[in-house]
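Asker: no sequence on this one, just coordinates:
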């Protein structure tokens, strides 16, 4: 009797199971990797990059006949209208959960609705706060059509996963939508968005190729787009950023007209201390570094190397800071430091979330803890 009851209960439970009848099969969906947003003539222009996963998990190499991605394009008076116009030409379900980046054109950032566009993506239930944000002056379609070196999968591209190159150099720190919203909502209500350029320094035996390069920042506030820090003007940001970073400086050796030395630097820490006096605030920035020497044969002392590193790092930081002041941007978020550490002073001095800054508001102290000669191929390279 007990066996019959158990059997009836089991059969009833099986019949009540809903199964997976309403689940879309993975091969019957399109997966979005990135979105490009432009704004022209009062309309949004949307570029949708749909990625081909045929090459993602193949150990024997990519499938040559399979296109790594396809780019869809549509226009609309709003971003949502443009997306629905694009849906009309898509023959499968679209999955947004793998979306990894958004690229904004300069005109899209200048649009008064740029923040609303970001909010629209975050309201979608399939998207995530970890989506990376970029800006560019290049044609967005050209940026999205670039494939990684050696035809690797697009999931390994610089835009999809910029941290892959962090072990080589941390020139521009990635910014995701979560960080972007936090920086715009908190003093001084500004954010540095990584700036993309198309690099044409690569080629195969058959033809030249292109690759994306992060070469600076687009500066955005809650009131709109402020401008760019590019190339040399952006170098100082990496030394003030709070996380550990890696970069390089090239120093000119003393008393030697044509001899230079490139040094690898690892930033250990950055400490910023706001000092308020007579209704004015200055910021003491204390930076500690380690240095590794590469590729030099000759006699040079560690004191000479330290002096050269400190001089170049300070020059980089001051240039980024002063270029930011020209654009009315607090590139190092110094106002936030005062907000965190002395809220009373911040309330007294701030205007629209920012404290007044001048060229004299920044006081730098750079310390080089260690100078590592690397492999001691040449005994005379470092002289204590």
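Answerer: That came through, no problem. Given the structure is predicted, the values throughout are model-derived calculations rather than measurements. Numbering: from 1, shown residues only.
Asker: Every contact and neighbour count from this point should use C-alpha atoms.
Answerer: Noted.
Asker: What is the longest helix belonging to the chain packed up against?
Answerer: Selection of the longest helix in the chain by residue count, based on DSSP state H, yields helix 302-326. The helices and strands touching helix 302-326, judged by 3 or more Cα pairs under 8 Å, 6 or more residues apart in numbering; DSSP states H and E, are strand 224-230, helix 237-240, strand 245-252, strand 362-372.
Asker: for the ones you listed, which one ends up most surrounded?
Answerer: For the helices and strands packed on helix 302-326, the stretch with the most neighbours on average is helix 237-240, a mean of 24; neighbours defined as mean count of other Cα atoms under 10 Å.
Asker: picking up where we left off before, can you put the helices and strands packed on helix 302-326 in TSV and add distance to residue 264?
Answerer: Formatted as TSV, the entries for the helices and strands packed on helix 302-326 read as follows, by distance: least, Cα to Cα, whole Å:
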stretch	distance to residue 264
strand 224-230	21
helix 237-240	13
strand 245-252	5
strand 362-372	10
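Asker: between the longest strand seen in the chain and helix 302-326, what angle do the directions make?
Answerer: Secondary structure of the chain per DSSP state E: the longest strand is strand 260-277. Taking axes from the mean of the first three to the mean of the last three Cα atoms, to 10 degrees, one finds strand 260-277 and helix 302-326 inclined to each other by 60 degrees.
Asker: Next up, a structure to set beside the first:
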């Protein structure tokens, strides 16, 4: 199949084969995960020199450290002798990492510190400066989030995020103390990573149907009716999110009553209300009236901010992902507030969450369907809202209605650009 047959020029259809073709997945590892800014974690996970965490960039195991000088580093978690992982722990404090296979030892800055038998069997002929851990070419942060990129020639993180940063601030820059990650929880789903990512970036259409057990028949006969304040927004192709844009005259208390925190304990509601003045001061009146519902940063950083869930969609082959889900909380929030938020995240979008189980089953079914010889012959429709995109002077990016595939089209057009070149509008 020619690349032009995978995705329509306007993104209005896709070919199911893109979810199950192993050769495409191998190319994605190079051209998508090998060239994009990928979320590694949060600075709160690396609080002091010697802190480390183990994560992945695509299927590459990566060791992220704060070195002795306090600088953030990221390296392939693979010994330069035989490739064994030098770090087996998920997170902790260590200034040195010794490979369990042959004992080569590396410092937290990635340099090779010691080689057993350096004098007796290497005859002092090994140049340790040349055999440190392989570095991730670029490491940068945004409001506490840590990103890495294997491509030394990639655009800056700021350029990569573009207008998406304006929206990320709504959840990352609410308070002067910043945020922190709680978790993660991890589980595997038998799905292609793109099926999961596109749902995060733009699918409000499924809510009344896939989550019918949570939202029973009182939704009415037409479960796809647009919500009054909600919009799908495409800050740039590949990035996407759904938001509530509340009217200026609506009070913070009214915002709260339309969120999951409406039924929160008094101490949680009190905290959210008493910090509202600081939120307005930091974000401005306009952004303080915006609530993020769901979203995704290209390619695999997913969000359900309405329940404080941030997740990394880690690919584990063409037909499987491992979800890493964190609760995002204000660093200076009281312990009881953090505990309630973590519970909310888990109850809704944890591995046994009321919403997550529905979604995981659907994503797996879509992926299985793409394996069928006959199923691959028939395109999938993504034309909802095509030609009805608009812009607003209140927010950056292109807007669609609550039920619109504006973001899915952008996602697959971005995929085409990264995979095969060309323009991405």
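Answerer: Great, that's in hand. From a predicted model like this one, the values you see are computed outputs, not experimental measurements.
Asker: TM-score of the superposition?
Answerer: After superposition, the two chains reach a TM-score of 0.28 (TM-score structural alignment, normalised by the length of structure 1), with 176 aligned residues with a Cα RMSD of 6.7 Å.
Asker: re the thing from before, would you mind telling me which of the helices and strands packed on helix 302-326 of structure 1 is nearest residue 191 of structure 1?
Answerer: If you check each of these against residue 191 of structure 1 by Cα to Cα, strand 224-230 wins as the nearest, at 10.0 Å.
Asker: Any idea which of the helices and strands packed on helix 302-326 of structure 1 gets closest to residue 190 of structure 1?
Answerer: Nearest to residue 190 of structure 1, of all those, is strand 224-230, at 9.4 Å by Cα to Cα.
Asker: Report all helices and strands that the closest one contacts.
Answerer: Counting contacts by 3+ Cα pairs under 8 Å, 6+ apart, strand 224-230 of structure 1 is packed against helix 106-110, strand 208-221, helix 302-326.
Asker: hang on, the earlier thing: between the helices and strands packed on helix 302-326 of structure 1, which gets nearest to residue 306 of structure 1?
Answerer: Each of those was checked against residue 306 of structure 1 via Cα to Cα, and the shortest separation belongs to strand 362-372, namely 6.2 Å.
Asker: what's next to the closest one, contact-wise?
Answerer: Contacts of strand 362-372 of structure 1 with the rest of the structure, by Cα atoms under 8 Å, 6 or more residues apart in numbering, involve 282-293, 302, 305-306, 309-310, 313-314.
Asker: What strand or helix carries residue 292 of structure 2?
Answerer: strand 290-297 (DSSP states H and E).
Asker: buried residues in whichever helix or strand comes after that strand?
Answerer: On the C-terminal side of strand 290-297 of structure 2, the nearest following helix or strand under DSSP H and E is strand 301-304. Of the residues in strand 301-304 of structure 2, those scored as buried under the neighbour-count criterion (16 or more other Cα atoms under 10 Å) are 301, 302, 303, 304.
Asker: Identify the residues contacting strand 301-304 of structure 2?
Answerer: Judged by Cα under 8 Å, 6+ apart, the contacts made with strand 301-304 of structure 2 from elsewhere in the structure are 38-39, 197, 200-201, 292-296, 309-313.
Asker: Which member of those residues is positioned nearest residue 65 of structure 2?
Answerer: residue 39 (14.4 Å).
Asker: was I right about residue 264 of structure 1 contacting residue 245?
Answerer: No. At 10.9 Å, residue 264 of structure 1 and residue 245 do not qualify as touching, with contact defined as Cα atoms under 8 Å.
Asker: re earlier: most neighbours out of the contacts of strand 301-304 of structure 2, which is it?
Answerer: Each of these was scored by neighbour count (other Cα atoms under 10 Å); the top score is that of residue 201, with 33 neighbours.
Asker: what ranges do the strands span in the stretch 1-150 of structure 1?
Answerer: In the stretch 1-150 of structure 1, the segments counted as strands under DSSP state E, counting those that start in this stretch are 29-40, 43-51, 69-76, 93-95, 101-105, 132-136.
Asker: Quickly note the distance from residue 105 of structure 1 to residue 114 of structure 1.
Answerer: 10 Å (Cα to Cα, to the nearest Å).
Asker: Who has more neighbours out of these two?
Answerer: The residue with more neighbours, out of residue 105 of structure 1 and residue 114 and counting by other Cα under 10 Å, is residue 105; that gives 21 against 18.
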